[in-house]
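In: Here you go, sequence then predicted model.
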Amino acid sequence: MDPHLLRTFVAVARCGSFSEAARELGYTQSAVSQHIAALENDLGTLLLQRRPVSPTVAGVRLLEHAGPLLLRLDAARADITRLIAAPAARITLGVSPLAMTSRLTVPLAGIRRTQPLLEVAVRVLGREAVTRELATGTLDLGLIDGMAAPNDPLHLPDIGPLTTMAVTEGPLAVALPAQHPLADRANLDLADLADARWIDAPDTAVPLAQLRTASGTNGYRPSLRYEGTDIRGLLALAAAGHGLALLPTQAIDGIPGLSPVPVCAPRLVHRTEVLHSDTSDGPLAVLATALTAATR
C-alpha cells in the first residue's frame, strides 16, 4: 500500500472534499482523484462515497489503520534524521498541562547553566500532540501524564523506539462541586458515578473513553466537551456544575467551589513520564534525567 496514496485518502476523508484536500496537499484535484482511484483499485473496494464525500464502511476501517501507520512512518524518518544530525543547538520540550510543574525550573536552569549556547523552548500541548510531535521530530523531549494502574507504564501509541522514564505517581480524585450530595464522602467508587454528567476534557482531565475502559461500562457520557490546555477553565466549569472531571488530587486541592473526592475503585493513579528518542549521553538525556530527579 503506497503511503502517498494513503496520505491523500486521509486528507480527503478529513476535509470532506477532493478540492480542499488538493489545496492542502499542493496537488491538482485530478491528481487527488487519481490517488484515490489507485488506492481503491489496490484494495479492491470503494473507500469514499463521492456525493457527498464521506468514507464507506471499508474507508472507516482503513482510517483506523492509517493514522498509526502514517505516524510510524513519520517517526522512522524523524528517528533517522536525529541519528545523523549534528549536535542540537536547540531543545524543544513538550509538556502536557497536568505534567507542567514549577519544579521544571530547576532542571531547565541547570541545563542552561551547563550548556549556555543551547536554546531551550517549552510548549504546553495536549497529550496526543506531545506524543505525535515527539514522533515526528517537532519535539525533542516530552513530559506527559495520564491514568494508569499503580506501577504500570502509561499506554502510549506505537511511535517507534522511545526511552521512557517514570517521574511520579499520585492519587486521582473526582472534582465535585462543593454542593454536590457526594462531596463530603471519604472516597468514591467510579462506578457509582457512571450515570452522572461529565465534562469530556481529553487534554486536561482523564479522557472519558479511558474511564469506560477501566470500569467496563458504557457510562460517563459527556454533558460538555472542553477542548484546550487551560486547567483553570476546566475547574471553573466543574465548580459551576457543568459536569464532573477526574484529575490528580493536587490539581483540585484549594480550588474554591470544588471538593476533591479520592477514587478507591478501580485502583488507578495519575502518572507522569519523561519520553525521548535520543539514548545518548547528550543534552537530551541529561535533561531527561534531571527532570526525573527534580519532579519526584
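Out: Now that the structure is in, tell me what you want to look at. Keep in mind the model is a prediction, meaning the values are calculated, not measured. Numbering: from 1, shown residues only.
In: drop to CA atoms for contacts and neighbour counts, all remaining ones
Out: Fine.
In: Which stretches in the chain count as strands?
Out: Secondary structure of the chain (DSSP state E): strands at 48-50, 53-55, 90-95, 119-124, 141-148, 163-170, 172-177, 188-189, 198-200, 222-225, 245-248, 258-265, 269-276.
In: Serialize those to JSON lines and add fields for distance to Leu211 and mean neighbour count.
Out: Shown next, in JSON lines, are those (distance: least, CA to CA, whole Å; neighbours: other CA atoms under 10 Å):
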{"stretch": "strand 48-50", "distance to Leu211": "33", "mean neighbour count": "16"}
{"stretch": "strand 53-55", "distance to Leu211": "29", "mean neighbour count": "18"}
{"stretch": "strand 90-95", "distance to Leu211": "23", "mean neighbour count": "21"}
{"stretch": "strand 119-124", "distance to Leu211": "24", "mean neighbour count": "14"}
{"stretch": "strand 141-148", "distance to Leu211": "9", "mean neighbour count": "26"}
{"stretch": "strand 163-170", "distance to Leu211": "17", "mean neighbour count": "18"}
{"stretch": "strand 172-177", "distance to Leu211": "12", "mean neighbour count": "26"}
{"stretch": "strand 188-189", "distance to Leu211": "12", "mean neighbour count": "16"}
{"stretch": "strand 198-200", "distance to Leu211": "11", "mean neighbour count": "24"}
{"stretch": "strand 222-225", "distance to Leu211": "12", "mean neighbour count": "15"}
{"stretch": "strand 245-248", "distance to Leu211": "9", "mean neighbour count": "26"}
{"stretch": "strand 258-265", "distance to Leu211": "11", "mean neighbour count": "21"}
{"stretch": "strand 269-276", "distance to Leu211": "12", "mean neighbour count": "24"}
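In: Second structure follows, compare the two:
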Amino acid sequence: MLMDPHLLTTFVTVARHGSFSAAAAELGYTQSAISQQIAALEADLGLPLLSRRPVEPTPAGRRLLEHAEPLLLRLRAARADVLRTAAQPRHLLRLAATPLAVNAVVSARLAEARARQPRLEVRLRTCRAEDLAAVVAEGRADLGLADGLAAPSDPLRLPESGPMTTTGVSEEDLVVVLPGGHPLAGRASLRLADLIDARWLQSPLCPLARLRDLVGDGFPAGLEYEGDDVHTVLALAAAGHGLTLLPASAVPAGGGQVCVVPVSAPRLVHRVELLHAALPAGAPSDVAAVLTG
C-alpha cells in the first residue's frame, strides 16, 4: 500500500509544530481528525511515528521525515510544472532572490530586460537560501537568484528540489568587514586561516558553517543575527560584535564606521546563480536569457 500524501503532509506538519492542535489550525482540520490521520499512517507502517508527551518523532518517525519532506516537495513541484504554462500573463515575471543576490550585475541585466520588453512587469520577493529552491520548484516564483560563498567557478550548494536548471550569473571578490579601530584594519589583504580564532557574526549573509566547510574549523560566533539586513550587519561589525565576510559591493563607499580588507587566501568569491524549472515561452525565459548572458 502506497503512503497517502495527505497523511504524510499531516505527519510533517505535526512534527514541525510539535503539536496536534497547531497542525490542526494550519491544515484546517479538527484536532481529532489530525489524530486519526496520524493513527492511520502509523497503522499502515505498523510502527509508532510520534511520541505523544511531548509530541516528537520516534526513531522511525525521524527516518520517515527524511523521506517525506523531499517527496512532498517533488509532488508540489510536479503540480507547479504542469500548471506553469497557463499560470500567468506572458509579460509577468515573478522573481525570488536571496538577500545579496540582486547585485549590480543582476540589477543592470534586469534593466536591460525591461528595456527590451517595455510591458515587462517584475515582482521581486526575497527569501532565505534554504527556502529558495522550494519557492521556485513549487511555482511560487518563475526564476530564483541564489547567492553564497564558493570557490571560483564552483556551484553553490542548493537543497534538492527536483529537476532544476542552475546557471552562474556573477562572481565577486569578498572582503572581511572589521571595526574601524581594529588592529588589522590597515592590512592590504587578509588570510582567513589567520582569523579562525576571531569572533564572527553568524548571519544568513555569512553562514559560519559554510565558512568552516571552505576554510576549516574555528570561526566562533560572537553574536547570532537571524535577519538579512546589510546595514544591521555593518552596524554590529562596527560595534565590535564580530567580523563578517561580504561581497565588496555590499559595503557602501567609504565604509562608514567599518573597514574592509580583501581576502587573499583561500581564493573565495561571492557567487550568484539563476535557478529555474522548465520555462514556457514568455517573460521568464526571455529574462533568464538576459540574466545569464
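Out: Okay, I see it. Predicted, not measured: the structure shown is a model, and the values here were computed from it.
In: tm score of chain vs chain?
Out: The pair, once superposed, lands on a TM-score of 0.87 when counted by TM-score structural alignment, normalised by the length of structure 2; 290 aligned residues with a CA RMSD of 2.5 Å.
In: on that earlier part again, now tabulate the strands of structure 1 in CSV and tack on distance to Pro68 of structure 1.
Out: As requested, the strands of structure 1 are arranged in CSV below (distance: least, CA to CA, whole Å):
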stretch, distance to Pro68 of structure 1
strand 48-50, 20
strand 53-55, 18
strand 90-95, 20
strand 119-124, 23
strand 141-148, 19
strand 163-170, 19
strand 172-177, 29
strand 188-189, 34
strand 198-200, 23
strand 222-225, 25
strand 245-248, 27
strand 258-265, 32
strand 269-276, 18
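In: Please name whichever of those is nearest to Ala294 of structure 1.
Out: strand 163-170 (8.8 Å; CA to CA).
In: counting contacts, what elements does the closest one pack onto?
Out: strand 269-276, helix 283-294 (3 or more CA pairs under 8 Å, 6 or more residues apart in numbering; DSSP states H and E).
In: The first one against structure 2, how far on average?
Out: Taken over the aligned residues, the distance from strand 269-276 of structure 1 to structure 2 averages 1.4 Å (mean CA distance after the TM-score superposition for structure 1).
In: need the contact list for the residue nearest to Asp253 of structure 1 when sequence neighbours are not counted.
Out: Leaving aside its sequence neighbours, Asp253 of structure 1 sits nearest to Pro260 (CA to CA, 6 or more residues apart in numbering; 6.5 Å). With contact taken as CA atoms under 8 Å, 6 or more residues apart in numbering, Pro260 of structure 1 is in contact with 173-176, 183, 249, 252-253.
In: let's see 10 Å
Out: 172-178, 183-187, 245-254 (CA atoms under 10 Å, 6 or more residues apart in numbering).
In: Equivalent analysis for His67 of structure 2, please.
Out: His67 of structure 2 touches Leu8, counting by CA under 10 Å, 6+ apart.
In: Also the one 5 residues further on?
Out: Applying CA under 10 Å, 6+ apart, one finds that Leu72 of structure 2 lies in contact with 5-6, 8-9, 12, 78, 161.
In: Quick check: of these, which lies closest to Glu66 of structure 2?
Out: So of the contacts of Leu72 of structure 2, ranked by how close each gets to Glu66 of structure 2 (CA to CA), first place is Val12, at 10.0 Å.
In: closest to Thr101 of structure 1 out of the strands of structure 1?
Out: strand 90-95 (9.5 Å).
In: Leu93 of structure 2 -> structure 1?
Out: Correspondence of Leu93 of structure 2 to structure 1, assessed by TM-score structural alignment: Ile91.
In: my read: its match touches Leu117, true?
Out: No. Contact between Ile91 of structure 1 and Leu117 fails when scored by CA atoms under 10 Å: they sit 11.1 Å apart.
In: hmm, back to that, reformat the helices and strands packed on strand 163-170 of structure 1 as a markdown table; add distance to Val53 of structure 1.
Out: Output for these, formatted as a markdown table (distance: least, CA to CA, whole Å):
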| stretch | distance to Val53 of structure 1 |
| --- | --- |
| strand 269-276 | 38 |
| helix 283-294 | 45 |
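In: how about the ones you listed, which one is nearest Leu46 of structure 1?
Out: Evaluated with CA to CA, those place strand 269-276 nearest to Leu46 of structure 1, the distance being 39.5 Å.
In: other SSEs contacting the closest one?
Out: Secondary-structure packing of strand 269-276 of structure 1 (3 or more CA pairs under 10 Å, 6 or more residues apart in numbering; DSSP states H and E): strand 90-95, helix 127-135, strand 141-148, strand 163-170, strand 172-177, strand 245-248, helix 283-294.
In: The shortest one against structure 2, how far on average?
Out: Think strand 245-248 of structure 1. Strand 245-248 of structure 1 sits 1.5 Å off on average (mean CA distance after the TM-score superposition for structure 1).
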